[in-house]
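Enquirer: Pasting a predicted model and its sequence here:
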Amino acid sequence: MAFRLLYLIFVRLVDWLVLLGRSSTTKDVELLVLQHEIAVLRRTNPRPRLHWADRAVLAALMRRFPGH
């Protein structure tokens, strides 16, 4: 268990260091690719239909947000 935790920490640190070394252009391209993937997924998977219970939960959660 401890080795797995150390491995995961090491992988996150290496990912972070790689991210720091990337240029701004590379990050912009990655964002564009991710936005395109989201657009494709939205086309293939239609929006789920909300039931009355889902709407009630969302309404209760929205009341917790501060106003404009």
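Expert: Nice, I can see it. Numbering: from 1, shown residues only.
Enquirer: okay, CA-based contacts and neighbour counts for the rest of this
Expert: Noted.
Enquirer: Okay, helices next: where are they in the chain?
Expert: With DSSP state H as the criterion, the chain has helices at 2-21, 24-44, 52-64.
Enquirer: now the second one: how far from the chain's centre is it?
Expert: Helix 24-44 has its average C-alpha position 12 Å from the chain's average C-alpha position, going by C-alpha atoms, centre = their mean, to the nearest Å.
Enquirer: one more structure, for comparison:
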Amino acid sequence: MVLRLLYLIFVRVVGWLVLLGRLSAVKDVELLVLRHEVAVLRRTNPRPRLDWAGRAMLAALVRRLPNWLREHRLVTLPPDPG
């Protein structure tokens, strides 16, 4: 268990060192590629449309989250169109 933890810490530190060594232009290109991938995924997988029952279920599940986690949600539901 300790060996696995040390391995994961080592991998994370090496990843950070690689990021520090990158040029700014490389980071900008990577961001552009990721944004393009997100745009393609949004076109191919449209947002699911929830009916009133699905919204109620999702709202009930969100209420079960701890308060500290509920306050830091990044994704929220859009207002109901109906």
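Expert: Good, I have the coordinates. Owing to the predicted nature of the structure, the values given are computational and were not obtained by experimental measurement.
Enquirer: Just give the TM-score of the two.
Expert: Here the TM-score for the pair of chains, by TM-score structural alignment, normalised by the length of the first structure, is 0.74; 61 aligned residues with a C-alpha RMSD of 2.4 Å.
Enquirer: Could you save the helices of the first structure as TSV and add columns showing mean neighbour count?
Expert: Output for the helices of the first structure, formatted as TSV (neighbours: other C-alpha atoms under 10 Å):
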stretch	mean neighbour count
helix 2-21	11
helix 24-44	11
helix 52-64	10
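Enquirer: okay, stretch 27-39 of the first structure sits on what stretch of the second structure?
Expert: Per TM-score structural alignment, the counterpart of stretch 27-39 of the first structure in the second structure is residues 27-39.
Enquirer: And the matching stretch against the first structure, how far off on average?
Expert: For stretch 27-39 of the second structure, the mean deviation from the first structure after alignment is 0.4 Å (mean C-alpha distance after the TM-score superposition for the first structure).
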